[in-house]
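1. return a 3D structure for these sequence lines:
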Amino acid sequence: MKTIILSTLMLFLCTGLLAQKKTEYQLTPAFPVTVDGDLSEWRNKLTPVDADSSWSFAVSQDADFFYIAIQVKDKMLQQDAARHGFIVNINTEGKKKEGAQLFYPIPDSESIRALSRDDNLAHMNIREELIKRSRGYGLKGFAHIVDGLLSFENTYDVKAFAKLNEQDQLLYEAMIPIKAIGFKRNQEKFALQLAINNRFAQLQKAMRKAPPQRVGIYGMQPQTSLKNPYKVKTEVWMQGQLNKN
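-> The predicted structure is shown next:
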């Protein structure tokens, strides 16, 4: 009897773990969005990434734009987002690979150095100060926008805002024009990644791209593994089809 109970319990746990791994996120149906960093219109539409709601998100899309909303409660993740930015990555082939990417906030390095030498640093809200030191949006991989820093005031209708609210939560909102991404005719599938950029993710990416190191004639040197300091995942993916209405 005990064996049957234990077996049933193990099956339940394994099923639960598999269900967690197969989490599939969906687009929120299109609705009126004003991209201003105020997520009031997204209320009851945000999906928590973990049980503690360390951060939550929602993505909507109409005929012209992708709209993204993110709310971060965890202070460590807030610090990472303010220092290294949020990443919105849209792949036009529906694959979990790099595509058109928006990076924001991206604090200016000179301003960060000046901040570190400021006599009032101990009395500042570092997260707010880092966000203020962004000079534009970082873009990469767009078909119709040159890679690099894009001004806040631009003719492409790219917008993103990040701010701390009264509850000390970090709020992020963005809109990305579909025509600038580079979907080909009759191309409807997409894969969209939202990530809180951080040093661990950057090091992982660098290690994946680094060529293996040889050790004499005896083969390849094993790559050093990195310990993930986060208890919650710092990126999510969704796959779907464009809403053309």
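2. only C-alpha atoms from now on, for both contacts and neighbour counts.
-> OK.
3. longest helix anywhere in the protein?
-> As assigned by DSSP state H, the longest helix anywhere in the chain is helix 2-21.
4. now the second one, please; I'll put the structures next to each other:
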Amino acid sequence: MRLYLISIVTFFITSAAFAQKVQKVTLETLDGVDIDGNLDEWPALVDVGGEGLWSYQLVKSGDDIHLAVRVSDPLLQQMAARNGIVFSVVSQKKSKGDAQLIFPFPDGEVKRAMRNEDVDPNRDNKEALIERSRGYYVQGFLHVPNGLLSLQNNYGVQVKAKVLADGLTYEARIPKRALEENEKPLVLKIGINDGFSFLPVAKNRPMPARSNYGYGYARPAATKSKNKQTLVVLLETTIH
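-> Next comes the predicted model:
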């Protein structure tokens, strides 16, 4: 029964995602981005769906691309801290799954340990989930090993998230060389992981078939039915 309910939930989530329209965008250049979770140096972020719940921006700088996200809604903050914010590249090859970078990534061991600990009522568990993420979950990027990537690594991937007065903030740096060089234009995904839509692939299982949904860059997300929060935006762009 539980598996059946999860399947139903996943169906509705992915059905909503399929309704998203891919937006063609041009990435602007922004130099001097410091991956520290503070978004002071960023231009205005894009309000996803005009809902005032979360916003994002994507730029390029030198050999990297940078992503900024601010989650204002308390429920979505909790979702992001527990399941992660996702940057993904949709694969154009049916035999290959999408590339994904997920952070925060408090894995099952961390979550179990936190459940067994005495909870401090004065401590925000979103901060604890972020602080106890032991790495970034990565799969499908060029020159970067799949799995849990150390916070301090030699592959050029760097992400920082923190909880501030105006919401949960996130900054990421991804090297251009890690993207599919022969797939232009690229379809990029940015979203808040609901715990179902972006599941890590088991080590001994093949990568899933290509997904047709994703995220986008500095434009409002596609419209959707009322009472449904927009968790994913899709962008089509060429990275030079």
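5. pretty sure Met79 of structure 2 sits against Gly191.
-> No - using C-alpha atoms under 8 Å, Met79 of structure 2 is not in contact with Gly191, being 11.0 Å away.
6. the two: which has the busier surroundings?
-> For Met79 of structure 2 versus Gly191, neighbours defined as other C-alpha atoms under 10 Å are more numerous around Gly191 (27 against 18).
7. check which helix or strand that one maps to.
-> strand 186-192 (DSSP states H and E).
8. average distance between that strand and structure 1?
-> Compared with structure 1 after fitting, strand 186-192 of structure 2 deviates on average by 0.6 Å (mean C-alpha distance after the TM-score superposition for structure 1).
9. and stretch 127-135 of structure 2, what's buried?
-> 127, 129-130, 133-135 (16 or more other C-alpha atoms under 10 Å).
10. oh, I was asking about stretch 193-201 of structure 2
-> Residues of stretch 193-201 of structure 2 classed as buried: 193-194, 197-198 (neighbour count, 16+ other C-alpha under 10 Å).
11. please tell me I have it right and Leu168 of structure 2 contacts Lys162.
-> Yes - here Leu168 of structure 2 reaches Lys162: they are 5.8 Å apart, a contact under C-alpha under 8 Å.
12. between those two, which one's more packed in?
-> It is Leu168, of Leu168 of structure 2 and Lys162, that has more neighbours when counted by other C-alpha under 10 Å, with 24 against 19.
13. so what does that one match up with in structure 1?
-> Here Leu168 of structure 2 is matched to Leu170 in structure 1, going by TM-score structural alignment.
14. so which residues of structure 1 form strands?
-> 47-48, 55-61, 65-72, 86-91, 100-104, 137-140, 148-150, 159-164, 170-177, 189-196, 213-214, 220-221, 235-241 (DSSP state E).
15. wait, which of those is closest to Asp38 of structure 1?
-> For Asp38 of structure 1, the closest of the strands of structure 1 is strand 170-177, at 7.5 Å, according to C-alpha to C-alpha.
16. now Leu121 of structure 1, nearest residue through space, not along the chain?
-> Leaving aside its sequence neighbours, Leu121 of structure 1 sits nearest to Leu115 (C-alpha to C-alpha, 6 or more residues apart in numbering; 6.9 Å).
17. how much space separates the one you found from Leu77 of structure 1?
-> Computed as C-alpha to C-alpha, to the nearest Å, the Leu115 of structure 1 to Leu77 of structure 1 distance reads 20 Å.
18. so for those two, which sits in the more crowded spot?
-> Leu77 (20 against 17).
19. quick one: contacts for that one?
-> By C-alpha atoms under 8 Å, 6 or more residues apart in numbering, the residues touching Leu77 of structure 1 are Ile196.
20. ignoring the adjacent residues along the chain, who's closest to the spatially most central residue of structure 1?
-> Most central in structure 1 under C-alpha atoms, centre = their mean is Ala195, positioned 2.0 Å from the mean C-alpha point. In this structure, Ala195 of structure 1 finds its nearest non-sequential neighbour in Glu235, 4.0 Å apart by C-alpha to C-alpha, 6+ apart.
21. please pull up the equivalent of the one you found in structure 2.
-> Under the alignment defined by TM-score structural alignment, Glu235 of structure 1 corresponds to Val232 in structure 2.
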